[in-house]
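1. following is a predicted model, sequence given first.
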Amino acid sequence: PAAVAPAPAPAPAPAALAKPPVVAAPAPAVERPALAPGETAVSALRIHGERGIELVAEGEAELQRDDTLLTADRVTYREPTDEVLAEGHVVLSRGGDTIRGPKATLVVGDRVGSFETPTYELSRARPPALAGDAPRTVAGSGQADLLRLEGENQYRLANATWTTCSPQDPDWYIKARELELDYDREVGTAHASSIVFMDTPIFWMPWAEFPLSGQRQSGLLPPTFGSSNKTGVDFTQPYYWNIAPNYDATLAPRIMTRRGVQFGGELRYLGEDSQGTTRLEWMPNDKVTGEERRLGSIQHQQRFAPNFYGTLDLNAVSDDGYFEDLSSNIGVASRVNLLREGRLIYAGGWWTASALAQRYQTLNPDPDVRNVEPYRRLPQLRLDAVRADLAGGMAGLLETEFVRFAHRERDRDEAARVVAYPQLSLPMQGAAWFVTPKAGVHYTSYDIDRVAATSGKPESITRSVPIVSLDSGLFFERETSYFGSDYLQTLEPRLFYLRVPSREQSDIPLFDTNRFDVGFAQIFAENRYSGSDRIGDANDLTAALTTRFIDAETGVERLRALIGQRYYFSDQKVYLYDEDELRRAGTGNEILAGLGGRITSTVTVDSYAQYNTETSRTERLNASVRYQPGFARTLNLSYRYAPNLRVDQDIVGLEDIDVSGQWPLARQWYGVGRVTHSLKDDRITEAVAGIEYDGGCWVFRTAVHRFAIDEDDVTNAIFIQLELNDLAGIGSNPLSLIKRSVPGYGKINDSSANRVFGNN
């Protein structure tokens, strides 16, 4: 039977500080007794000694207090000093921590002591990287010659190892002369250490700090390295500086064997009312061009008051070929227009006011291709208002704008433009129908500074265009069954009539206007042009029909089919550039159709087609299919055809086929790849090939990327990375390339390649 040993007489102290009694039992119970906070229980096959002075427990000995459980062959507990000497198969369990060793001395209440030649496993919950993510446990383990407990969540180890692999025969570990694990700051510090992979040291560190549970931490990051035909061998050694909880910086010196040395840095900040990023890159001398090269980028968001905001987005490079020469990413290398703008926004509930100053730096990396710089807006002022609670159930919308268009080139017209577009609508709807009549007047005024080439055209132009539309639709649904499965089928017909009279607009320059691509969203739009320099005339009716098959059990949309056609009752007279543009007239000449859905649990299809009955030609066709039977098993096939699409300044028309996928090759080996082949030019425009190996607590990835900005400008890049789970990634990270190239890609390890930034 358990007995309560009275506490020894302490020195005079408040009664509340007196130690709880010790419960001693001659044999361990199957279920441990419930203890009061601070109470200590000692159990064993044999217990002897004097209660209140010293108890010696032998044979399956246990000492328990709060969340601490100590087991050993022999436990000696000295109650006056709260000291414990444990010998033989010692195991200390506390929260998520377990330490094993032949011998340990502890002061239980102070959580201090030492273990001789221990092994240990320490685990903590890693906070979610994104809102909605579940927390994940990060466990570190290892062994040491000596482990000291230095208080709550504090460990110091001599001649120690640390890894996130399985404790038995880990594939990689940090080996350090001295290792400090601070779980209050969630930081590990290694002195005279190295990273050992497959029993081979691969990286030596005289001093390093590393995160224990996924938080940011100052220190050297593992280097990145790769190779491309533009840069040669490419090596970067970043240093991360965690300045404050809401400030951090990264310094990234970079060495390229073909180009030379580049210095880069990024500063990030997050305040109560502001956030932003500043990025700088500087190369004193490019060995290929013999010139200094620079990049600067500032993104800032500011809240001045609860409804008053501002943004700043400034980007600049020193020369036209900066991205093409120094980037191995096709999305970056093909950048042409660099945005520079500042914006102020005030949201007043039912109205919004904004001010914008905007310009671009336009790059021309190819001397044979001239990219046209967009017009500058210096400034643009907008005032918009919307009310859905007007008399009679009506809704009102007002869009107003003043903008001054300027251009760097002297042979371009400049102008000040004023726009006012008041609109009234009467939304009406029932359970299975809706009707929305709408009317408005689009007013535009121009004050144009003409150049010599257009000097004969008017400098002041005013245009008023009434716009009337009627939008209506029905919604039907029924329960049905096909192939033994139950579905909810919908039928959604829609009619949209638009009437816009023609106005002469050929004397108005094009400042911000282009023609929209025809699509399902656009066939229900009021204007076929973007911007306000052209208001397209219309006297047409759009008819569309959509049907969906929704799985009655899961709610998954198994099939979606839609078809639409626009019928023209009069010729279109408004054009962008000249009267030779194709004008659609007579019966409807555009048929749009789409088919898609998750037709089985493993197959998803999506397709879209645009057919012109006037010319009997297919204007656009996109079709794709994905087969995804399981995680990290994905095959994609897509086809794109758009003979009249303007790809860039000198290229019209596109037809290509794209194949990509991720698939297991053998046990723990995965292959990834993508090939995009231009059928129009009969050449491969982009190719990615890579392999991944999942080692459980580490992943090896390598990928080769080849892309062509144009036929004569091809870039080849090689990525090689060793990712050590919950520590770091060594090498150049191909993950962003692989994710972009393979839709449905599954990351084969639940860890971050760059834990400092908390990325997934």
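-> On my side now, so go ahead.
2. drop to CA atoms for contacts and neighbour counts, all remaining ones
-> Will do.
3. enumerate every residue touching the closest residue to residue 148 other than its chain neighbours.
-> Computed as CA to CA, 6 or more residues apart in numbering, the closest residue to residue 148 that is not its neighbour in sequence is residue 114, at 4.3 Å. The contact partners of residue 114, by CA atoms under 8 Å, 6 or more residues apart in numbering, come to 104-106, 146-149.
4. and the two most separated of the residues you listed?
-> Pairwise distances across the contacts of residue 114 peak at 13.5 Å for 106 and 146 (criterion: CA to CA).
5. so residue 718 sits against residue 690, correct?
-> No - Residue 718 lies out of contact with residue 690 (CA atoms under 8 Å); the separation is 9.6 Å.
6. hang on, the earlier thing: Serialize the contacts of residue 114 to JSON lines and add fields for secondary structure, distance to residue 452 and neighbour count.
-> Below are the contacts of residue 114 laid out as JSON lines (DSSP: H, G, I helix; E, B strand; the rest coil; distance: CA to CA, whole Å; neighbours: other CA atoms under 10 Å):
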{"residue": "104", "secondary structure": "strand", "distance to residue 452": "93", "neighbour count": "28"}
{"residue": "105", "secondary structure": "strand", "distance to residue 452": "94", "neighbour count": "19"}
{"residue": "106", "secondary structure": "strand", "distance to residue 452": "92", "neighbour count": "19"}
{"residue": "146", "secondary structure": "strand", "distance to residue 452": "86", "neighbour count": "19"}
{"residue": "147", "secondary structure": "strand", "distance to residue 452": "84", "neighbour count": "26"}
{"residue": "148", "secondary structure": "strand", "distance to residue 452": "85", "neighbour count": "19"}
{"residue": "149", "secondary structure": "strand", "distance to residue 452": "84", "neighbour count": "20"}
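7. and which of the residues you listed is nearest to residue 736?
-> For the contacts of residue 114, the nearest to residue 736 is residue 147 (40.4 Å; CA to CA).
8. putting a second one here so we can go through both:
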Amino acid sequence: MVMAGGMIKRLASSTILGCGVLIAGMMVSSHMAAAQTAGSETPQQDPAILFSADEVDYNRNLQTVTARGNVEIVREGRILLADTVSYDQSQDALTASGNVSITEPTGEVTFASYVELSGDFKEGIVKDIYVILDENTRIAGSGARRSGGNFTEIAKAVYSPCKVCEDEGSSATPLWRIRAARVLHDANSKTVEYKDARLEIAGVPVLYTPYLQHPDPTVKRQSGLLAPSFGSTSYVGSYFSQPYYWAIDKSKDMTFTPTYTTDEGPLLSTEYRQRFDSGEMEVLSSVTNDSNDDWQGHIDAEGRFDIDPTWRWGFDAEQATEKTYLSRYGFSSPSVLTSNLFTEGFRGASYTRADAYYFQGLKEDDDRDTTPIVLPHLQFHGQSAPAKYGSVTTLDLDGLSLTRDEGTNSHRVSATAGWELPHVGTMGDVTKLSLSLRSDNYLVSDVSRTDKENYSGYTGRLLPLAAIDWQMPFVSNQGNYQQVITPIAMAAWSPNGGNPEEIPNEDSQSFELDDINLFSHDRFGGLDRAEDGFRASYGLEWGVYGPQGGYTSAMFGQSYRANENDTFATGSGLDEHLSDYVGRVTVSPNSYLDLTYRYRLSNDDFSARRNQVTASAGSMDTIRINTTYVHFTDDAGSEEFDEREEFYFQAQRQFNQYWSGRAYGRYDVDQSDPLEYGIGFVYEDECFIFDGRIRRTFYEDQDLGESDEFLFRLVFKTLGEFESATGL
């Protein structure tokens, strides 16, 4: 039944009974009631009230409407539910009792036993109030006053986001709560203010404050204090960090983290973030006046920006005032800080990039005077669309200028033109023919040569390459499993003598033969060194794949070089005619086990020169273990380690819904000494986080020796919590 305002008179002194009777679209307001009584022809109408009830009484003399049983009233986005509602048209006042709830347009829900409100629900008083701000967070009190539809002032209030189990009864105590003489919730500014507040943990008061304010839990970002952290390390002593988050506007924010340390004095770190229409930027920095009265600090900045659909540019800025600063204050522990300014473009199958680099080495023997500056480094790669028979033409250009205050300077221009022709045979074999011509031109100064004076001037090379790749997969289905066996071969040729001493080696110093680069035509990573002569590689790949995604695979191979020269360093695995054997075994039958073994075996006696085992086993419900074992022998060609044998493990366990733990360790097997170990526990529920960690390190880094570290952190959720926080 739909009723307009003029039909209300027909219900005078009458009663409508029966479940399911609906009165919708009823126009009720004090202005309309007065207009109808006076016989006005064109009354002014307020926003509509939609309501339904099991029973409705209307008294024309008193101008009251009383609704009983499953009453629902909707006005201006607010929804009121109650057992009984009485509306006085002359006063534009409403009273409701029995299981009263008011749902705001923002989603907040207020429960009460009795309310007296204005007709628009914005003004009034509430008895026995209970407010749900989001899925978990609640405020309860003995009484409250609503003002303007935005402010709710609650007397003798309790605030908590913690759940209480229903089987514990109404007297159960949440993990933590705030009790206050008065609480003011501002729905517009999304804040909760307290007067005479005390924090209780498990019902025990632990902290009092005359005033407290924090964002309500519906706020995604708002200025305020974040969760503090405190602990101790051997480098800075005991410390306490208290972050403050500043929501500058919708596109940018900043976090200030002052840290007090007992041994090194105060530290201030900042994190600035900003989003633009074309990209984003983040800047981390810190500064301190240490125990030697020296100013120290660092910066770690990153930006990425779109210029148009083809081009973008960006930067990375990493610098520290001293080599051990980052490790000392717990930011990170890299070996090199890299600053980079670049622009790059993508169009079709072509790619263009321009870079500038500045490096800061953090190892003890790194010297800024001998560290190179790269300005610029220009790269281009272009590839044509497939032509006749699927052939593809490529063009690669590279320009580099590298300078030092002391040492070798190098300016290089390289160009490589290539052509590739793939072919799939009638038996399923796949063959690819590759031809290329590479020109490298250098202008260098102060290049060291064996038994000769240092060289300065022009040098270069012209290096043709012919290569052929072949593989033939054999597939067989065995029930629900599929087995694939693939023999692979590669042969390549370039003229001998491709690496004259006058060309400095700047970008190809690190090399390791493994299963990944075994079939590469040129196994150097850069352009300063080129693999020359005739070489060939052969190998076999095998795999068994299950219906649920589990698999086991293996690979084994070796390379042959016609020349036995010093192109590759002794112990690299490629310094003889026949290389070392390389391979890989992976076993991953399900999500509970993932095992990979990579190896390099001597071509003389199959003795292991390099072993690397990584394994993950178990689940978080029981225990998840991750392990890594690495073994390099003294003749394995490593430039940083004569011999290295290490074992790393990490164990994680989710003990129950709330508690989890983690333990890890790194062990030097060769020296039978631990390198580091640590343990940590985390408790997290809907309202609270406890995070405790202990770490012990045994290695030394310049002026930093062995260290003991301890971190302790408590987070009371919704009290200004933020996703990213900094600390030692």
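-> That came through fine. Since we're looking at a predicted model, the values are computed, not measured.
9. circling back to that earlier point, name the residues contacting each of residue 718 and residue 690 of the first structure.
-> Contacts common to residue 718 of the first structure and residue 690, judged by CA under 8 Å, 6+ apart, are 702-704.
10. so which of those wins on neighbours?
-> residue 703 (23 neighbours; other CA atoms under 10 Å).
11. do you know how far residue 661 of the second structure is from residue 709 of the second structure?
-> Distance from residue 661 of the second structure to residue 709 of the second structure, counting by CA to CA, to the nearest Å: 17 Å.
12. the helices in the first structure, which residues?
-> Counting by DSSP state H, one finds helices in the first structure at the ranges 322-326, 330-333, 735-741.
13. ok so, going back, so what does the residue nearest to residue 148 of the first structure match up with in the second structure?
-> The alignment partner of residue 114 of the first structure in the second structure, by TM-score structural alignment, is residue 125.
14. likewise residue 62 of the first structure?
-> In the second structure, residue 62 of the first structure lands on residue 71 (TM-score structural alignment).
15. if we can go back for a sec, dump the helices of the first structure to TSV, plus distance to residue 542 of the first structure and mean neighbour count.
-> TSV is the format used below for the helices of the first structure (distance: least, CA to CA, whole Å; neighbours: other CA atoms under 10 Å):
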stretch	distance to residue 542 of the first structure	mean neighbour count
helix 322-326	44	19
helix 330-333	37	16
helix 735-741	36	16
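16. wait, residue 79 of the second structure touches residue 72, no?
-> Yes - applying CA under 8 Å as the test, residue 79 of the second structure and residue 72 come out as touching, 7.0 Å apart.
17. between those two, who's got more neighbours?
-> Comparing residue 79 of the second structure with residue 72 by other CA under 10 Å, the one with more neighbours is residue 72, at 21 against 18.
18. how about that one, nearest residue that isn't a chain neighbour?
-> Nearest non-adjacent residue to residue 72 of the second structure (CA to CA, 6+ apart): residue 81, at 4.7 Å.
19. so that neighbour touches residue 69, yeah?
-> No - Residue 81 of the second structure is not in contact with residue 69 according to CA under 8 Å; the separation is 9.8 Å.
20. check the offset of stretch 698-717 of the second structure from the chain's centre.
-> Counting by CA atoms, centre = their mean, to the nearest Å, stretch 698-717 of the second structure is centred 23 Å from the centre of its parent chain.
21. contact partners of that stretch?
-> 161, 227-235, 324, 328, 364, 674-676, 686-697, 721.
22. among those, which lie within strands?
-> 229-233, 674-676, 688-697 (DSSP state E).
23. filter those residues down to the buried ones, PyMOL style.
-> Only the buried entries of these go into this PyMOL selection, using 16 or more other CA atoms under 10 Å:
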select buried, resi 229+230+231+232+233+674+675+676+688+689+691+692+693+694+695+696+697
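24. quick check: the match of residue 62 of the first structure touching residue 82?
-> Yes - if you go by CA under 8 Å, residue 71 of the second structure and residue 82 touch, sitting 5.3 Å apart.
25. ok, those two, which is more surrounded?
-> A direct count of neighbours by other CA under 10 Å for residue 71 of the second structure and residue 82 places residue 82 higher, at 26 against 21.
26. I'd say that one and residue 103 touch.
-> No - if you go by CA under 8 Å, residue 82 of the second structure and residue 103 don't touch, sitting 11.8 Å apart.
27. excluding its backbone neighbours, what's nearest residue 339 of the first structure?
-> Residue 339 of the first structure sits nearest to residue 360 (CA to CA, 6+ apart), 4.8 Å away.
28. so how many other residues sit close to that neighbour?
-> Neighbour tally, residue 360 of the first structure, other CA under 10 Å: 19.
29. ok, it - contacts?
-> By CA under 8 Å, 6+ apart, the neighbours of residue 360 of the first structure are 337-340, 373-374, 376.
30. ok, residue 43 of the first structure next?
-> Applying CA under 8 Å, 6+ apart, the residues near residue 43 of the first structure are 24-28, 57, 61-63.
31. one step back: can you give me the distance of the match of residue 62 of the first structure to residue 86 of the second structure?
-> Separation of residue 71 of the second structure from residue 86 of the second structure (CA to CA) stands at 10 Å.
32. for residue 239 of the first structure, see how far away residue 223 of the first structure is.
-> 9 Å.
33. next one: residue 405 of the first structure
-> From residue 405 of the first structure over to residue 239 of the first structure (counting by CA to CA), the distance is 44 Å.
34. before we move on, the earlier item: save the helices of the first structure as a markdown table, and put in distance to residue 560 of the first structure too.
-> Converted to a markdown table, the helices of the first structure look like this (distance: least, CA to CA, whole Å):
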| stretch | distance to residue 560 of the first structure |
| --- | --- |
| helix 322-326 | 41 |
| helix 330-333 | 32 |
| helix 735-741 | 26 |
